[in-house]
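Q: mind folding the following:
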Amino acid sequence: MTQVKNLFEQIEHENEGNLDILVNNAYAAVQTISSSGNKTFFEQEPEVWDIVNNVGLRNHYYCCVYAARLMTKRQPSRGIIINISSIGGLRYLFNVPYGVGKEAIDRMSADMAVELDPFRVTVISLWPGAVKTELITKIADSNELNFKRSTEVTEEATQKIFLSGESIEFSGKAIVALCTDQKVHRFTGKILMTGDLGESYGFSDVDGRHIMSPRSLKFALTNDVVKFPGSQTLAYWMPNCIKVPGWLMSAACTRL
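A: Presented below is the predicted three-dimensional model:
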């Protein structure tokens, strides 16, 4: 982590101690998750934990520490930290280390928001939908897309969701919208979805598509997350605005 520390020292030196925005998006485990296919956690070597979470969670924490030190020095304090997470933090998706890491990011963001609130530094956990990154597209083109399904969504539906997913630029548009919102601090400590932000801020994907939120019933019907006779016909007529409330999604997954 010496390189990370050196990077923030360079930022502090070159920008007179100022830092306004941190987006934690680095991740290194897509290939590992895909290649492990349907193996259970006990069929894999325990080192897979480090592959999944050293960059995707541990490094995020380090970056948040160094960024917060810079942001809280300013008078008046300000700044925004956006941690890219996933709906995998809500319930089982892909494998055990993945879900644990994503839920940890969500909790980390919420707890950091508590300690940074007196400084008016905003911390948000952002959930993109399935994203067609360069790597995902490459894996799909070679027919090696082998993500383990969730307990509720079939493997076929999972692949369909990814192959019709949002662009990498869509998350960028969501971040721009948040960072230019003068009242963004009202979201601190919360989980936000890119699809919901596209609707509320009025932006679409780079190809003109309106990305549906995973909370949308239309999304569930279109992507066969919920499937029954006539579901596709119903999906055609279903408006995007009919959604499952976030609190209900969370309550449905609670272990209490």
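
Q: from here on, just use CA atoms for contacts and neighbour counts.
A: Will do.

Q: show residues contacting the lengthiest helix in the chain.
A: Longest helix in the chain, counting residues (DSSP state H): helix 96-116. Helix 96-116 has contacts (C-alpha atoms under 8 Å, 6 or more residues apart in numbering) with 41, 48-49, 52-53, 56-57, 68, 83, 85-93, 121-125, 188-191.

Q: which residues in the stretch 1-150 of the chain form strands?
A: Taking DSSP state E, counting those that start in this stretch as the test, the strands found in the stretch 1-150 of the chain are 21-24, 80-84, 122-127.

Q: again with the stretch 151-256 of the chain
A: Going by DSSP E, counting those that start in this stretch, the stretch 151-256 of the chain shows strands at 191-193.

Q: the longest helix of the chain to strand 80-84, inter-axis angle?
A: Helix 96-116 and strand 80-84 meet at an angle of 170 degrees, taking axes from the mean of the first three to the mean of the last three C-alpha atoms, to 10 degrees as the criterion.

Q: for the comparison step, fold the sequence that follows:
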Amino acid sequence: MAALAQHDRRRPSRPRLDRLARRTLLIERRGLAVLTGYAEQNKDDILADHLFYDLAMTSISRLGYGLAKDLARHGVTAVTLSPGVTGTEAITAALGDDLPPGTDPVEFCGRAICALLQDPNVARHAGKTVPVADLASEYGFAGDDPRPPS
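A: You can find the predicted model right below:
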């Protein structure tokens, strides 16, 4: 343990982004922490038939719930966004014009976060995993893609 403490003293002091963000959110007593996870549609199925992917995605939603409970007393809201199938460059390259109906444009998550940041009542979403398409309907934003959101 002493060797570890000695090692830490020798390392240059450099604030990590997560510590800086956490301190800033807590000092300001306001803010928004956003995670991306998966809104469970059917708890009886394993997501993508892949146990570890399912575990990772549902754990993020659980983390968002825990963060919301922990940060609420500091005036910080934590919410988890659940994007639909997103038309990234990789997905578009792989599927071409065969994208599933309702594929979300890549801008959707960013627009959802902007809408949440402007909402004075954003705390009503605290601890929830909210599909981005639901936020698009609620806040009235859309992507550049004419297809309806998933």
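
Q: any idea what the TM-score comes out to?
A: The TM-score (TM-score structural alignment, normalised by the length of the second structure) is 0.77; 133 aligned residues with a C-alpha RMSD of 2.4 Å.

Q: buried subset of the contacts of helix 96-116 of the first structure, written for ChimeraX?
A: This is how ChimeraX selects the buried members of those, with burial counted by 16 or more other C-alpha atoms under 10 Å:
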select :48,49,52,53,56,57,68,83,85,86,87,88,89,90,91,92,93,121,122,123,124,125,188,189,190,191
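
Q: what does residue 130 of the second structure align to in the first structure?
A: Under the alignment (TM-score structural alignment), residue 130 of the second structure pairs with residue 192 in the first structure.

Q: which residue packs closest to its match, ignoring adjacent ones?
A: Closest residue to residue 192 of the first structure apart from its sequence neighbours, by C-alpha to C-alpha, 6 or more residues apart in numbering: residue 126 at 5.0 Å.

Q: can you give me how far stretch 95-103 of the first structure is from the chain middle?
A: Counting by C-alpha atoms, centre = their mean, to the nearest Å, stretch 95-103 of the first structure is centred 12 Å from the centre of its parent chain.

Q: correction: the previous question concerned stretch 23-31 of the second structure.
A: The answer for stretch 23-31 of the second structure is 19 Å, by C-alpha atoms, centre = their mean.

Q: give me the distance between the residue nearest to residue 149 of the second structure when sequence neighbours are not counted and residue 135 of the second structure.
A: Of all residues not flanking residue 149 of the second structure in the chain, residue 102 sits nearest, at 4.6 Å (C-alpha to C-alpha, 6+ apart). Counting by C-alpha to C-alpha, to the nearest Å, the gap from residue 102 of the second structure to residue 135 of the second structure is 15 Å.

Q: so between those two, which is more surrounded?
A: residue 135 (20 against 17; other C-alpha atoms under 10 Å).

Q: spit out the contact partners of the closest residue to that one other than its chain neighbours.
A: Of all residues not flanking residue 135 of the second structure in the chain, residue 112 sits nearest, at 6.3 Å (C-alpha to C-alpha, 6+ apart). Counting by C-alpha under 8 Å, 6+ apart, residue 112 of the second structure makes contact with 132, 135-136, 141.

Q: pipe those residues into CSV and attach distance to residue 148 of the second structure per row.
A: CSV is the format used below for the contacts of residue 112 of the second structure (distance: C-alpha to C-alpha, whole Å):
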residue, distance to residue 148 of the second structure
132, 12
135, 13
136, 10
141, 11
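
Q: most neighbours of all these, which one?
A: residue 132 (25 neighbours).
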